[in-house]
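*Asks:* following is a predicted model, sequence given first.
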Amino acid sequence: MAIDLAVDCYQLTRGFPKEEIYGLTTQIRRAASSIAANIAEGHGRELTGSFIQFLRISQGSLKELETHMLISHRIGLIDEGEFRQMTGKCDEIGRMIRALIRSLQEK
């Protein structure tokens, strides 16, 4: 799911203006990629505490991505439908990460 979100972000930002290549385009792509990468890295640590820490970092990257999406929407780089679709995916992934953290804490 997080990898799908990153792929969607890459596809979405292809249509951004060239002057945004070092601005929002890069910021969105890095934040989106970071979500999945931190989940994977935390899982690879094999320690519950480390995994939870990396899941929390993923949550931060998710909020960063949501902020970049809001800015992109407000300045007209993405339309209402794209904004709702992307933030809906962010919300779903956020719920999944929170549920996983709760589950790991109960162990």
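*Replies:* It's in. Residues are numbered from 1 along each chain as shown.
*Asks:* switch to C-alpha atoms for all contacts and neighbour counts from now on
*Replies:* OK.
*Asks:* from Phe51, how far off is Leu100?
*Replies:* 10 Å (Cα to Cα, to the nearest Å).
*Asks:* and these two? which has more neighbours close in?
*Replies:* The neighbour count for Leu100 versus Phe51, taken as other Cα atoms under 10 Å, is higher for Phe51 (22 against 15).
*Asks:* can you map out the strands along the chain?
*Replies:* With DSSP state E as the criterion, the chain has no strands.
*Asks:* all helices for it, in order.
*Replies:* Remark: helices assigned in the chain by DSSP state H are 2-13, 24-44, 48-74, 80-105.
*Asks:* give me the contact list for the shortest one.
*Replies:* Put plainly, it is helix 2-13. Contact partners of helix 2-13, identified using Cα atoms under 8 Å, 6 or more residues apart in numbering, comprise Thr25, Ile28, Arg29, Ala32, Ser33, Ile35, Ala36, Met86, Lys89, Cys90, Ile93.
*Asks:* which of those sit farthest apart?
*Replies:* Pairwise distances across those (Cα to Cα) peak at 20.9 Å, for the pair Thr25 and Ile93.
*Asks:* the more surrounded of these two?
*Replies:* Ranked by neighbour count (other Cα under 10 Å), Thr25 and Ile93 place Thr25 first, with 22 against 19.
*Asks:* another one to put next to it:
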Amino acid sequence: MEEFVPHFKFEKLKIWQKAMDFGEDVFDASKKFPKEELYNLTSQVRRAADSIALNIAEGSISQSYPEYKKFLGYSIRSLAEVVTCLYKALRRKYIDQEQFNELYAEAFHLMNMMHAFKSKLM
């Protein structure tokens, strides 16, 4: 079997890799949400978490830095949406304080990485 070799430039970006991991962590946490939340908070937090990496990838295809920055802005907004959903999940007792703290710390680290990356673009 051949070794997989990434060909897209976004696959090499640490922020994309971290966003991919964060999306999976949020997905796993949302599995514990009650069934009545499936089409509400569960769906919302999953879509927002996935949107972070999706927008990083989509922006990387752009030929201009302003366009790339726009997509990074979308990623940052999606991350803020996830954090708000996590607060909702904590208040509704779908996740405990420890899980919230872990996901919040990941989100904060990712936010800092995205802001730093965005500021380095021309």
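*Replies:* Perfect, I can see it now. The structure displayed is predicted, hence computed values, not measured ones.
*Asks:* about what we covered before: just the buried ones from the contacts of helix 2-13 of the first structure?
*Replies:* Using 16 or more other Cα atoms under 10 Å as the burial test, the contacts of helix 2-13 of the first structure include Thr25, Ile28, Arg29, Ala32, Ser33, Ile35, Ala36, Met86, Lys89, Cys90, Ile93 as buried.
*Asks:* for the equivalent of Lys89 of the first structure over in the second structure, give me its contacts.
*Replies:* For Lys89 of the first structure, the aligned position in the second structure is occupied by Glu106, per TM-score structural alignment. For Glu106 of the second structure, the contact set (Cα under 8 Å, 6+ apart) comprises Phe22.
*Asks:* nearest to Glu46 of the first structure among the buried ones among the contacts of helix 2-13 of the first structure?
*Replies:* Of all these, Ala36 has the smallest distance to Glu46 of the first structure: 16.5 Å, by Cα to Cα.
*Asks:* if I look at that closest one, how far off is Gly94 of the first structure?
*Replies:* 12 Å.
*Asks:* same check, this time on Glu64 of the first structure
*Replies:* From Glu64 of the first structure across to Gly94 of the first structure, the span is 12 Å (Cα to Cα).
*Asks:* over to Gln105 of the first structure?
*Replies:* Taken as Cα to Cα, the span from Gln105 of the first structure to Gly94 of the first structure is 17 Å.
*Asks:* neighbour-wise, which of these two wins?
*Replies:* Gly94 (19 against 11).
*Asks:* wait, doesn't that one sit right on Leu62?
*Replies:* Yes. Using Cα atoms under 8 Å, Gly94 of the first structure is in contact with Leu62, at 7.2 Å.
*Asks:* tally of neighbours for the aligned partner of Cys9 of the first structure in the second structure?
*Replies:* Matched to the second structure by TM-score structural alignment, Cys9 of the first structure sits across from Val26. The number of residues packed near Val26 of the second structure is 19, by other Cα under 10 Å.
*Asks:* Phe100 of the second structure: what's it in contact with?
*Replies:* Leu86, Tyr87, Leu90.
*Asks:* just tell me what Lys69 of the second structure corresponds to in the first structure.
*Replies:* So, by TM-score structural alignment, Lys69 of the second structure is matched to Ile52.
*Asks:* what does Thr42 of the second structure give?
*Replies:* Match for Thr42 of the second structure (TM-score structural alignment): Thr25.
*Asks:* circling back to that earlier point, now the residue lying closest to the match of Lys69 of the second structure once chain neighbours are set aside: how far from Ser61 of the first structure?
*Replies:* With sequence-adjacent residues excluded and distances taken as Cα to Cα, 6 or more residues apart in numbering, Ile52 of the first structure is closest to Ile101, at 5.9 Å. From Ile101 of the first structure over to Ser61 of the first structure the distance is 16 Å, taken as Cα to Cα.
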